[in-house]
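Student: Provided below for reference: sequence and predicted model.
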Amino acid sequence: MSTVQKLLRYAVLCLLTLTGFLLSAWGALALGYHLQWPAAMVYGLIGIWCLFGCVLLVLLWRRRAGLALLGYLVSFGLLAVWWGSLEPSNQRVWADDVAKMASGRVAGSRLTLDNVRNFDWRSDQDYQVAWETRDYDLDRLASVDLVTSYWGMPAIAHILVSFGFEDGRFLTFSVEVRKEKGEAYSEIGGFFKQFELSIVATDERDALRVRTNVRGEEAYLYRLDLPRSAMRALLLAYVEQANALIERPRFYNTVTANCTTIVFDMMQSIVGGLPMDYRLLLTGYLPGYAMDNGGLQPGYPLDELRRLGHFTARARASGQALDFSWRIRRGVPGW
């Protein structure tokens, strides 16, 4: 065997080894996040799975590549069948804040939304539950705001979209994980079908106050520069997506089905031509993406829009004021 052939064989073995390692790690995590067995049994099965993967790697390097590849095909084929059998459901014991699903219907210019959340939050564990049916006049839709809320890293933010009407009311949509009672959010779990997807329609005081005043997040508001036709289309797209989730539940995914990608898909269908960009994943930088694509108020640099749109202090000072939405918009360009 020539030197070139040896190097090529070594490179192929290294590539297959890396692939096998990644697939084994993915399988171990998938089993760990989904098996509802006693912990000892789950860890035991994961240990067997990892040991089997190591055996296959030994066979691969000992010139038994055919046997190793057959082992991988069989084992991951079985895992893929099990993985494909996992189906999302709307029938679970849900956490209170996602217990009901928004749905809407349109008659002429009148939008009726059921299950609009309007909680009075005192803490994450202490709140007054309220779900309401509300009517909105689509002909009086006046504004759309992008809200980014940060709880840690500057690159990651939760994205909310708030619709304002000429009667002074604001309706906020948030794409969230639909957690079960007692369940905690996990970014890694979001890759492994741990959560269903939820589109929550809320009164703006509920959606924003809970983040700034209860959870201590830092939030920013940017008024979007959209024609009324696009505003209306985006609102109706949210309603359509919410209705679809009632009929066909979906899994949340940290990368492909989250608070940003769902909105991006809706806007893409409305205006078209939006480019893919790393800021669709690093959601904390989404306002920069919106500016680059002509979506924010013209005439201001991004840093100025961010500074003027930082409403956390105004939200905390407003407390439970009925004009909360107007107070947090003081000084925001476009308002």
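Tutor: Now that the structure is in, tell me what you want to look at. Fair warning: this is a prediction, and the values are worked out from it, not measured in the lab.
Student: Please make it C-alpha for all contacts and neighbour counts, starting now.
Tutor: Will do.
Student: Okay, strands next: where are they in the stretch 1-150 of the chain?
Tutor: Listed in chain order, the strands of the stretch 1-150 of the chain (DSSP state E, counting those that start in this stretch) span residues 103-107, 110-117, 120-121, 127-128, 131-137, 141-150.
Student: just checking, what packs against the last one?
Tutor: Under the contact criterion of 3 or more CA pairs under 8 Å, 6 or more residues apart in numbering; DSSP states H and E, the helices and strands touching strand 141-150 comprise strand 158-165, strand 218-223, helix 228-247.
Student: neighbouring contacts of the longest one?
Tutor: Looking back up the chat, that one is helix 228-247. Residues outside helix 228-247 that contact it (CA atoms under 8 Å, 6 or more residues apart in numbering): 90, 101-105, 138, 141-144, 163, 173, 197-199, 266-267, 270-271.
Student: just the angle between it and strand 103-107, please?
Tutor: Helix 228-247 and strand 103-107 are oriented at 130 degrees to each other (axes from the mean of the first three to the mean of the last three CA atoms, to 10 degrees).
Student: Identify the residue nearest the geometric centre of the chain.
Tutor: Using CA atoms, centre = their mean, the residue of the chain that lies closest to the mean C-alpha position is residue 258, 2.3 Å off.
Student: put this beside the first:
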Amino acid sequence: MNRVARKTRHIPARLLIGFTVLLLTSWGALALWFQASQHSVVRWVVILVWSALGVSVVLSLAGLFGRRRRNITGFVFVLATACLLLWWGTLRPSHQRAWADDVAQLLEARVEGNHVHLKHVRNFEWRSETDYTPRWESRTYDLDHLRSADLVLSYWMGPHIAHTLVSFGFDGGERVVFSLEIRKERHESFSAVGGFFRQFEQVLVAADERDIVRTRSNTRGEDVYLYRLQMSQANVRALFLEYLLAANELQRTPRFYNTLTSNCTTIVFELARLIAPALPMDYRLLLSGHFAEYVYDLHGLTPGHRYAELQARGHINERALDSDASGDDFSMSIRQGVPGIPINEIHP
């Protein structure tokens, strides 16, 4: 085999290695960016050195360096990667940080017979995203009076990405909403990319609808949709209790939020799968804006309607804004015209 043929034979392997190195270099640079001190010059130096090392490996694979230099560069990159992964493994989630006000408290749940006692239910009065009155409450619910579960999707970044919440309704109009969210610190703001790199911990928020739903529709101007879930009373109760178990587990053991694998939509799927293990995986679990359509295809929404009709009639924004102007009950107002909602839930 001549020299040209030998070089040609190694091209696919070098392309694969080069692509892998580029991926590792990009991942490492982002990990360092989101985890190192934001005001540290050292962060910039480390990122530049790491990136330069990765680029050098790719250039050496392209034949721009001699064999000896290529081997040395490759060895140093492997060593640096090992150090980076060891450092990554030392990162641990914590409950002890200077948290933002709206995620400052962890939900605590205690079940005594048919009664559920919740501590740290959020019921803020939001005038704007930065102007609010904090209020954390202790509430007691009777499981014998638990009647319904509603799926709420709030679109904040186009038609494919939505925040997923589940609202549970009780006789007499009581409601509590569960939402898995990032637990950001006071100086932080949400970053979908940062959510891949352990920038945030998780928090499971239990809140009043006027807090957690109204702030999205009325204060932030997000498009919010509400759907009645078709579940047996036993499954509604089981899903509610699974949320409480998840809250208590999170209180005992802090966990990182992950934009892809551990977010507001995947927790709903995971909890529902404990009740119905045969639930299929689907791309719409990642593209959360289509999660309601996924539930519809599984016959989990009100029957007898096309999905487009359920979506159109479930859009709550106009009714939510009108309730502010009229002073009507928020939860009743947003359910006007939503298929599957009994008349006694929308009229006092």
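Tutor: The structure has been received and is ready for your questions. Everything quoted here is computed from the prediction, not taken from an experiment.
Student: TM-score of the superposition?
Tutor: After superposition, the two chains reach a TM-score of 0.96 (TM-score structural alignment, normalised by the length of structure 1), with 335 aligned residues with a CA RMSD of 1.6 Å.
Student: What lines up with the residue nearest to the centre of structure 1 in structure 2?
Tutor: Taking TM-score structural alignment, the alignment pairs residue 258 of structure 1 with residue 263 from structure 2.
Student: measure its match to residue 287 of structure 2 for me?
Tutor: When CA to CA, to the nearest Å is the yardstick, residue 263 of structure 2 and residue 287 of structure 2 sit 11 Å from each other.
Student: before we move on, back to that, report the buried members of the contacts of helix 228-247 of structure 1.
Tutor: Burial by neighbour count, 16 or more other CA atoms under 10 Å: within the contacts of helix 228-247 of structure 1 this picks out 90, 101-104, 138, 141-144, 163, 173, 197-199, 266-267.
Student: Give me the longest helix you can find in structure 1.
Tutor: Looking only at structure 1 and at elements set by DSSP state H, the helix with the highest residue count is helix 3-34.
Student: Summarise which helices and strands it is packed against.
Tutor: When contacts are defined as 3+ CA pairs under 8 Å, 6+ apart, helix 3-34 of structure 1 sits against helix 39-61.
Student: change it to 10 Å
Tutor: With contacts taken as 3 or more CA pairs under 10 Å, 6 or more residues apart in numbering; DSSP states H and E, helix 3-34 of structure 1 sits against helix 39-61, helix 65-84.
Student: Now do the same contact list for the equivalent of residue 306 of structure 2 over in structure 1.
Tutor: Matched to structure 1 by TM-score structural alignment, residue 306 of structure 2 sits across from residue 301. With contacts defined as CA atoms under 10 Å, 6 or more residues apart in numbering, residue 301 of structure 1 is in contact with 288, 291.
Student: The stretch 201-348 of structure 2: helices as residue ranges?
Tutor: Under the criterion DSSP state H, counting those that start in this stretch, the stretch 201-348 of structure 2 carries helices at the ranges 209-212, 214, 233-252, 264-275, 291-297, 307-314, 317-326, 330-334.
Student: Which parts of the third one count as buried, going by neighbours?
Tutor: Of all the residues in helix 233-252 of structure 2, those buried under the rule 16+ other CA under 10 Å are 235-248, 250-251.
Student: Give me the mean distance between stretch 245-252 of structure 2 and structure 1.
Tutor: Its aligned residues in structure 1 lie a mean 0.9 Å from stretch 245-252 of structure 2 after superposition (mean CA distance after the TM-score superposition for structure 1).
Student: what stretch of structure 1 lies opposite that stretch in the alignment?
Tutor: Residues 240-247 of structure 1 are where stretch 245-252 of structure 2 aligns, taking TM-score structural alignment as the criterion.
Student: Kindly provide the distance from residue 218 of structure 1 to residue 311 of structure 1.
Tutor: Using CA to CA, residue 218 of structure 1 is found at 8 Å from residue 311 of structure 1.
Student: what does residue 296 of structure 2 align to in structure 1?
Tutor: Using TM-score structural alignment, the equivalent of residue 296 of structure 2 in structure 1 is residue 291.
Student: which residues sit in contact with its match?
Tutor: With contact set as CA under 10 Å, 6+ apart, residue 291 of structure 1 has these partners: 224, 225, 297, 298, 300, 301, 302, 305.
Student: taking the helices and strands packed on helix 3-34 of structure 1 together, which one is wrapped up most tightly?
Tutor: Relative to the other members of these, helix 39-61 carries the highest mean neighbour count by mean count of other CA atoms under 10 Å, namely a mean of 16.
Student: chain center to stretch 170-185 of structure 1, what's the gap?
Tutor: With CA atoms, centre = their mean, to the nearest Å as the basis, the distance from the averaged C-alpha position of stretch 170-185 of structure 1 to the chain average is 9 Å.
Student: and stretch 164-182 of structure 1, which stretch of structure 2?
Tutor: Residue span in structure 2 matched to stretch 164-182 of structure 1, by TM-score structural alignment: 169-187.
Student: ok now that stretch, how far from the chain's centre?
Tutor: Stretch 169-187 of structure 2 sits 13 Å away from the centroid of its parent chain (CA atoms, centre = their mean).
Student: got the end-to-end distance for that stretch?
Tutor: Using CA to CA, the end-to-end distance of stretch 169-187 of structure 2 comes out at 35 Å.
Student: Can you tell me the closest non-neighbouring residue to residue 205 of structure 2?
Tutor: Of all residues not flanking residue 205 of structure 2 in the chain, residue 179 sits nearest, at 5.2 Å (CA to CA, 6 or more residues apart in numbering).
Student: Residue 213 of structure 1 now?
Tutor: The shortest distance from residue 213 of structure 1 to any non-neighbouring residue, by CA to CA, 6+ apart, is to residue 316 (5.5 Å).
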